[in-house]
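Colleague: got a predicted structure here, sequence first:
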Amino acid sequence: MSAVTTSATAAGDAATDAEASDATPVEGADATATEAATDAAPVDRTAVGAVEGNAQVRRRRLSPGKRLPAARLVGPVLFLALWAAASAAEQLDPAAIPAPWTVLEAGVRLWTAGTLPTDILTSLQRAGSGFAIGLTAGIVLALVSGLSRTGEALIDGTVQLNRAIPTLGLIPLFILWLGIGETFKIAIIAIVVYIPIYLNTHAALAGIDSRFVELAEVQGLSRFQFVRQIVIPGALPGFFVGLRLGVTGSWLGLVVLEQINATNGLGYMMFQATNYGQSDVILVGLVVYGIFGLVSDSAVRLIERRVLSWRRTLSG
């Protein structure tokens, strides 16, 4: 029995050693495979990072990019350069379209004579008076119409009807009502200004999310607090769009109005130059109008950017 037991024990130990020796290569192979996978992992992360980087680059290309300094001057400067080049190459008729230097000489001559400063000041006064009245009317009517169903019923339809009627077509009627002097000119400019301000401000008010109104009611805000904290911030983007259109409209209306029974102003200067065939003087007036329009629009955009600095937009 002792010999048999000893033999069995020896056989069991041998079998155990054999199993251990058979299992050892497998475990080593698994470890080697694990190490190989670990070594390959950084390569995969690099590839993933490259893909993510390419995706970010593609996403950045959807944006217009950084704002260029004095970007709005590129177009006018390019136009001026083409105009000067065409004039120097004698591709333009000097009697119809004088060269830029000829227009500059005419402007200097008119400024020295004192005609141009007087006309500019008169035009600024007319445009400023009409713009102030139109701005006030547009804001007040938009607030009353946008915040009250009764006000909307009384005002919005009338303004839409007024918008459908050509404003310059009202000139004969306003001359009969207000006379041929300065009053009717200022009134027409005010109408030209208030319509876009009203339309855009009213549309912005109508577009305010109703959840903000519900939140204001839950918070127990007063009418004044509601207007100051909800209405004004929500309507400002649309208001500034209408303001830009109104500023431009005041100059457009002024060109026509200053040619009707006027004795001074840029429009009057251009009308008189037409009678004498002075195309250089006409272009002087157009250039001054263009400068005023560009400067006023840039001023409104600058104010808009400062007031609405909390917004994250493509233009920002």
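Modeller: Happy to help now that I have it.
Colleague: every contact and neighbour count from this point should use C-alpha atoms.
Modeller: Will do.
Colleague: okay, now Ile230: neighbour count?
Modeller: 18 (other C-alpha atoms under 10 Å).
Colleague: residue contacts, it?
Modeller: Residues near Ile230 by C-alpha atoms under 8 Å, 6 or more residues apart in numbering: 212-213, 216.
Colleague: which among these gets closest to Phe292?
Modeller: Proximity of those to Phe292 (C-alpha to C-alpha) peaks at Phe212, which lies at 39.3 Å.
Colleague: and whichever helix or strand Leu161 is part of, what other elements does it pack with?
Modeller: Counting by DSSP states H and E, the element that carries Leu161 is helix 149-164. When contacts are defined as 3 or more C-alpha pairs under 8 Å, 6 or more residues apart in numbering; DSSP states H and E, helix 149-164 sits against helix 115-147.
Colleague: of the contacts of Ile230 - the most surrounded one?
Modeller: Of the contacts of Ile230, with other C-alpha under 10 Å as the count, Ala216 tops at 17 neighbours.
Colleague: I'd say that residue and Phe224 touch.
Modeller: No: with contacts counted by C-alpha atoms under 8 Å, Ala216 stays clear of Phe224, the gap being 11.3 Å.
Colleague: which ones among the contacts of Ile230 lie within helices?
Modeller: With helices taken from DSSP state H, the overlap with the contacts of Ile230 comprises 212-213, 216.
Colleague: this is the comparison structure:
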Amino acid sequence: MNRHSSSAASALLRSRWVSPVLLLVLWEAASRSGLIPEHTLAAPSTVVATLFGMIRSGELPSNLLVSFGRAALGLGIGVALGVALGLVAGLSRQGEVLVDPLMQIKRTIPVVALAPLFIVWFGIGETPKVLLIAFAAMFPLYLNLYNGIRGVDKRLVEGALSFGLNRWQLVVHVILPGALPSLLVGLRYSLTISIVMLVIAEQINASAGLGFLVNNARDFMRTDIIVVCLMVYALLGLGADLLVRIVETRALAWRPKLVEA
């Protein structure tokens, strides 16, 4: 039974590659035949050649490092604020009254709409780029941690209190572990949003980074470079999500699986 399930899963995995490969073949054929002009969208072969050329020249790694630094710093600030505010609102009624209304107001404001205001306040340097990412990444952490804390089974809390745990021990050994799955879900959302906001933030007068490459490529109609940068953005998002999945697998090893292979 297990062998049959494994074979079926392998066949399904192979079949999922059919449509992407077919799309690439049709794209290449359309580009080579002139159906898709080079200035509209470069062929996959051209994109791959450009990718390796940018790696060899060091242009892509150096700009990727700048973008990664922006995303990591903004995400770190957003995660720290989101977790801190989620703990305050989730663990205290007074904290909820103080924090949650402000966070709900923040939720209704599109982060992109704050870009002009951040430019007025902080100029066009690195600060508004990092703060836009942090501001966008903060809310998913806050909301999921807050809901995770409030969703902890009351019977677990009552049982822990009956064993004589004080408030600090209750939080550390019962409430936070119970809220950890929600926190990790929020972290995955925050990672995704941070990559999206990185793309937007790097349109603000960037002098280095993937957004800088995209802006220059747009001016010179280099669609191959634009596609390369889009691929890198996508890989950053996939890599970040994979990292959280690995952490989730290890941190939540105690959680029973719904379906066994």
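Modeller: Noted; the coordinates are in hand. Model, not experiment: these values are computed from the prediction.
Colleague: rebuild the ones in helices among the contacts of Ile230 of structure 1 as TSV, extending it with distance to Asn261 of structure 1.
Modeller: Below are those laid out as TSV (distance: C-alpha to C-alpha, whole Å):
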residue	distance to Asn261 of structure 1
Phe212	52
Val213	51
Ala216	53
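Colleague: out of these, flag the one nearest to Pro237 of structure 1.
Modeller: Phe212 (16.6 Å).
Colleague: could you find the closest non-adjacent residue to the closest one?
Modeller: Leaving aside its sequence neighbours, Phe212 of structure 1 sits nearest to Ile230 (C-alpha to C-alpha, 6 or more residues apart in numbering; 7.1 Å).
Colleague: next one: Ile77 of structure 2
Modeller: Ala134 (5.6 Å).
Colleague: separation between the residue mapped onto the residue nearest to Phe212 of structure 1 from structure 2 and Leu165 of structure 2?
Modeller: Matched to structure 2 by TM-score structural alignment, Ile230 of structure 1 sits across from Val174. Plainly put, Val174 of structure 2 is 10 Å away from Leu165 of structure 2 if you go by C-alpha to C-alpha, to the nearest Å.
Colleague: which residues in the stretch 101-250 of structure 2 form helices?
Modeller: Taking DSSP state H, counting those that start in this stretch as the test, the helices found in the stretch 101-250 of structure 2 are 115-122, 126-150, 154-162, 167-170, 176-201, 210-219, 223-251.
Colleague: who's in contact with stretch 137-156 of structure 1?
Modeller: 193-199, 201-202, 205-206.
Colleague: and it, how far out from the chain's middle?
Modeller: Remark: stretch 137-156 of structure 1 is offset 25 Å from the chain centroid, using C-alpha atoms, centre = their mean, to the nearest Å.
Colleague: which part of structure 2 matches it?
Modeller: With TM-score structural alignment as the criterion, stretch 137-156 of structure 1 aligns to 81-100.
Colleague: first to last residue in that stretch, what's the distance?
Modeller: By C-alpha to C-alpha, the extent of stretch 81-100 of structure 2 from end to end equals 13 Å.
Colleague: how about stretch 7-26 of structure 2?
Modeller: Stretch 7-26 of structure 2 has an end-to-end distance of 29 Å (C-alpha to C-alpha).
Colleague: now stretch 256-268 of structure 1
Modeller: End residues of stretch 256-268 of structure 1 are separated by 9 Å (C-alpha to C-alpha).
Colleague: give me the stretch of structure 2 that it matches.
Modeller: By TM-score structural alignment, stretch 256-268 of structure 1 lines up with residues 200-212 in structure 2.
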